[in-house]
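>>> here is my input; please provide its structure:
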Amino acid sequence: MAEQIEVRAAVYRGDADGRLGIERMRLDAPAHGEVRIRVRAAGVCGSDRHVIDGEWRVPMPAVMGHEAAGVIESVGQGVRDLSPGDHVIVAWHQACQRCAECTGGKPWACMRVRSNDSQLPDGTTRWSDVDGAAAWPYLAVGAMSEFIVVPDFAAIKVDDRVPFDVASLIGCSVGTGFGAVANNAEVKPGESAVVVGAGGVGMSIISALKLAGANPIIAVDVSEEKLAEARRAGATHGLLASAELPGEVAELTGGGANAAFEAIGRVQTMQQLPELIRPGGRAVFVGLPPEGQELRLDGLQLAYDGKTIIGSNYGGLVPARDFPRIADAYLAGKLPLDALISDRTGLEGVNEAFDAMRRGERTRTVIVFEDGETDQHAA
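Below you'll find the predicted structure:
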């Protein structure tokens, strides 16, 4: 039976400056139907920044991070399909697996999910601090840690040839971007598309659009550097964000894009999105704004032009189906996911990674736990 262990983790305790502390925390053994994973890579995502900048509320202290890939270290009773040594990607949206939405193939629409509240499916946590007080893994993952415990169905086995840093991004930014294109917008070959925001998720959308055969693919950002990166990822055009954007998109697409994606979570750009699509087009909200912000949309324009607004929750992913599908496309050279990673750092570099994100720098930073780095202690 695996024991409780002591691990290093990036922990948020409500610091007004949005700083994370690197602390020693305690992690229980996996319970029935759970696995403990040695994390090898964890992505630094904008959703985490919303929390540490005070825009989203979570239970605290919070072990941050939700993009993770690693190796199964131990399994609880009842786990049948995973074994120690398996390489896995972690799904942060841990649906109940039993409701009508889950059994109907829409786990992203599960109404009983508890991971959004940083709880495991049974409503508890396996985390505590060194004083024994309960701690909570962000989105029931807590990826910015040497080890994590998750339900077995949230650990998706992946081909060992996929590098851990790439695999970690499949668990959120890449998976979300891929799903927004393939599952939500259902983009067909030859359709035109525009992507507002060329960060990690936006770049993932662009890569997925290229794989889907979209043309043209228009990237929009405030950074010329990011637009250059977007072109390397598959964008055919790059436009600086401006009030003239709808007219520029209409000119390039002959009347508006078939599909438009907002990958920032900024109200102003979300409101502009329907203006970028043609009649009958789809506007997909992928980025997540701060809590409590409202959108103003022209209802007559949407109804008269038959435009569709789509909310993308986790890209409509079915992780057990879609994660291996994305990994296979990467291994076949069809998704150049390595290009999405702009920086790699150790756990101590997490605050600088968030600072760079706030400055609009970098595409995606990945925290990498090197071989031999982890110091595991029985508690």
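
>>> drop to CA atoms for contacts and neighbour counts, all remaining ones
Fine.

>>> find the residue at the geometric middle of the protein.
residue 172 (2.4 Å; C-alpha atoms, centre = their mean).

>>> now do the contacts for that residue.
Listed by C-alpha atoms under 8 Å, 6 or more residues apart in numbering, the contact set of residue 172 reads 66-67, 91-92, 314.

>>> and these as a markdown table, adding secondary structure, neighbour count and distance to residue 224?
As requested, these are exported to a markdown table (DSSP: H, G, I helix; E, B strand; the rest coil; neighbours: other C-alpha atoms under 10 Å; distance: C-alpha to C-alpha, whole Å):
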| residue | secondary structure | neighbour count | distance to residue 224 |
| --- | --- | --- | --- |
| 66 | coil | 28 | 29 |
| 67 | strand | 31 | 27 |
| 91 | coil | 31 | 33 |
| 92 | coil | 26 | 32 |
| 314 | helix | 25 | 28 |
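
>>> number of nearby residues for the closest residue to residue 183 other than its chain neighbours?
Closest residue to residue 183 apart from its sequence neighbours, by C-alpha to C-alpha, 6 or more residues apart in numbering: residue 316 at 5.8 Å. By the criterion of other C-alpha atoms under 10 Å, residue 316 has 25 neighbours.

>>> quick check: residue 316 touching residue 181?
No - in this structure, residue 316 is not within contact of residue 181 by C-alpha atoms under 8 Å, at 9.7 Å.

>>> list the residues that contact residue 253.
With contacts defined as C-alpha under 8 Å, 6+ apart, residue 253 is in contact with 192, 216.

>>> kindly recompute the last result at 10 Å.
191-194, 215-218, 247, 276-278 (C-alpha atoms under 10 Å, 6 or more residues apart in numbering).

>>> of those residues, which belong to helices?
residue 247 (DSSP state H).

>>> report the contact partners of the residue of the chain positioned farthest from its centre.
Distance to the chain centre peaks in the chain at residue 304, reaching 34.1 Å (criterion: C-alpha atoms, centre = their mean). The neighbours of residue 304, taking C-alpha under 10 Å, 6+ apart as the test, are 279-280.

>>> to compare against the first, here's another:
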Amino acid sequence: METQGAVLRGAGQDYELVTLEVGDPGPGEVLLEMAFAGLCHSDEHLRHANAGGRYPIVGGHEGSGTVLAVGPGVSRLQPGDHVITSFLPACGHCRWCATGRSNLCDLGATIATGQLPGGTWPFRLDGEPLGGFCMVGAFARHTLVSEFSCVRIEPWVALDTAALLSCSVPTGWGSAVYAGGVRPGDTVVVVGVGGVGVNAVQGAVHAGAQHVVAVDPVAFKREFATRLGATHTAEDARTAAGLARELSRGTGADVVVLATGALDVETTSGAVRCLGKGGTLVLTALADLPTEVTVSLLGNPLTVFEHRVQGALFGSCNPFRDIPALLRLHEEGRLELDALITRRYTLDQLAQGYRDQAAGETIRGVLVHG
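Just a heads-up that it's a prediction; the model follows:
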């Protein structure tokens, strides 16, 4: 079938609207009609040629939609089901899935190229096979994905807010709750409170943090973070470091989550200054260049103060456990989703959406298909 989508033909180029061919679902595959797609900064990393992708490639990995058809052997889903796409597939039986770390599932090896687990390519453009970013390709109206990339939801769940549970919400939430291990009474600093960071704020509040400092140079984002539970704000990490020590009576932050759009040495070093003894630095952000050195720390303080540096992929969440759990929290009024969507865009407005994001004007922009 033919569908419309946004494609990157090469590194450093803009997204281009094209007509794509989408094949029929093969074994273990699912054909989706996408309803919404979140504008995540990771797709900008892909545009900058910093995500290791294979070009051309269909962008988008955060989304929601409806199952149109399933391939042989698919047992979890049927046509008509509503789903949230997980940008990290979870097979359920590799070493990582079997030990509760499904965010590291072996199937994730091809998320940058978009090749599906069976070795097939979901799209064709001018006869050439191509993948969808993170094996999803949510910037296409229709896409072919693995059943292991789909989390079924009830039909009454709003698909626009559901799309955010595909990436930004669990990534931020889990960075505080799982990777950071925030405990009641903790002092937490979140550096960068955009689409991911504001959810780290929500996670820290949920975990019982006494003080949550939201750090961002953009006043709109700082104010928004206070609406989600941040107790204090700061424009930069240096100011936040002093504030964290003041709030904790001199001890410093227990957990610092780095959720900026791009990670660099200066940002990381500033975050470390916020840490107290035994504190944890959670690296959720990615470098703009994969070969760039982003962490430069003095070893002695790391040892003497027992600081811990923890990477966080998808917030260390399990998509099939945590996406439904977060949805339940939203339904109970304990997790804000609706307000996170600050602007909506059509497919031909995709470039404008990312310009708005770069200007700090959105928390989460959402692409509306159809």
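
>>> now rank the contacts of residue 253 of structure 1 by neighbours and give me the top one.
Greatest neighbour count in the contacts of residue 253 of structure 1, by other C-alpha under 10 Å, goes to residue 194: 33 neighbours.

>>> how about that one, what's its partner in structure 2?
Alignment note (TM-score structural alignment): residue 194 of structure 1 maps to residue 189 of structure 2.

>>> dump the residue contacts of its match.
By C-alpha under 10 Å, 6+ apart, the residues touching residue 189 of structure 2 are 176, 200-201, 204, 211-215, 230, 232-234, 237, 240-241, 243-244, 252-258, 271, 274-275, 281.

>>> with adjacent residues omitted, what lies nearest to the aligned partner of residue 241 of structure 2 in structure 1?
In structure 1, the residue paired with residue 241 of structure 2 according to TM-score structural alignment is residue 246. Closest residue to residue 246 of structure 1 apart from its sequence neighbours, by C-alpha to C-alpha, 6+ apart: residue 276 at 5.1 Å.

>>> assess the claim that that neighbour and residue 259 are in contact.
Yes - Residue 276 of structure 1 is within contact range of residue 259, at 8.4 Å (criterion: C-alpha atoms under 10 Å).

>>> residues bridging contact with those two, i.e. touching both?
Here residue 276 of structure 1 and residue 259 have 193-195, 282-283 as joint contacts, going by C-alpha under 10 Å, 6+ apart.

>>> tell me how far the equivalent of the residue nearest to the centre of structure 1 over in structure 2 lies from residue 12 of structure 2.
Aligned counterpart of residue 172 of structure 1 in structure 2: residue 167 (TM-score structural alignment). Distance of residue 167 of structure 2 to residue 12 of structure 2, given as C-alpha to C-alpha, to the nearest Å: 24 Å.

>>> got a list of what the equivalent of residue 130 of structure 2 over in structure 1 touches?
Under the alignment (TM-score structural alignment), residue 130 of structure 2 pairs with residue 135 in structure 1. Applying C-alpha under 10 Å, 6+ apart to residue 135 of structure 1 gives the contacts 11-13, 25-27, 59-63, 118, 124-129.

>>> am I right that residue 135 of structure 1 sits in a strand?
Yes - checked against DSSP: H, G, I helix; E, B strand; the rest coil, residue 135 of structure 1 lies within a strand.

>>> which stretches of the stretch 151-300 of structure 2 form helices?
Using DSSP state H, counting those that start in this stretch, the helices of the stretch 151-300 of structure 2 run over residues 159-164, 168-174, 197-206, 219-227, 237-247, 265-272, 299-304.

>>> which secondary structure elements does the fifth one sit against?
What it means is helix 237-247 of structure 2. Applying 3 or more C-alpha pairs under 10 Å, 6 or more residues apart in numbering; DSSP states H and E, we find helix 237-247 of structure 2 packed against strand 187-191, strand 211-215, strand 232-234, strand 253-258, helix 265-272, strand 275-283.

>>> so how far does the last one sit from its counterpart in structure 1?
Between strand 275-283 of structure 2 and the aligned residues of structure 1, the post-superposition mean distance stands at 0.9 Å (mean C-alpha distance after the TM-score superposition for structure 1).

>>> that strand: how far from the chain's middle?
Computed by C-alpha atoms, centre = their mean, to the nearest Å, the chain-centroid distance of strand 275-283 of structure 2 equals 22 Å.

>>> which bit of structure 1 covers that strand?
Alignment of strand 275-283 of structure 2 against structure 1: residues 277-285, by TM-score structural alignment.

>>> give the aligned equivalent of residue 16 of structure 2 in structure 1.
Under the alignment (TM-score structural alignment), residue 16 of structure 2 pairs with residue 21 in structure 1.

>>> and its match, how far is that from residue 349 of structure 1?
Distance, residue 21 of structure 1 to residue 349 of structure 1, by C-alpha to C-alpha: 11 Å.

>>> neighbour count for those two, which is higher?
residue 21 (16 against 13).

>>> now residue 22 of structure 2. Nearest residue, chain neighbours left out?
Once flanking residues are discounted, residue 22 of structure 2 sits nearest to residue 123: 4.9 Å by C-alpha to C-alpha, 6+ apart.

>>> and if you look at residue 53 of structure 1?
Nearest-residue entry for residue 53 of structure 1: residue 18, 5.2 Å, with adjacent residues in sequence omitted and distances by C-alpha to C-alpha, 6+ apart.

>>> now do the contacts for the one you found.
12, 49-54, 351, 354-355.

>>> quick one: which of the helices of the stretch 151-300 of structure 2 is nearest residue 107 of structure 2?
Smallest distance to residue 107 of structure 2 across the helices of the stretch 151-300 of structure 2 (C-alpha to C-alpha): 18.6 Å, for helix 168-174.

>>> mean per-residue distance, the closest one versus structure 1.
When structure 1 is overlaid, helix 168-174 of structure 2 sits 1.0 Å from its aligned residues on average, using mean C-alpha distance after the TM-score superposition for structure 1.
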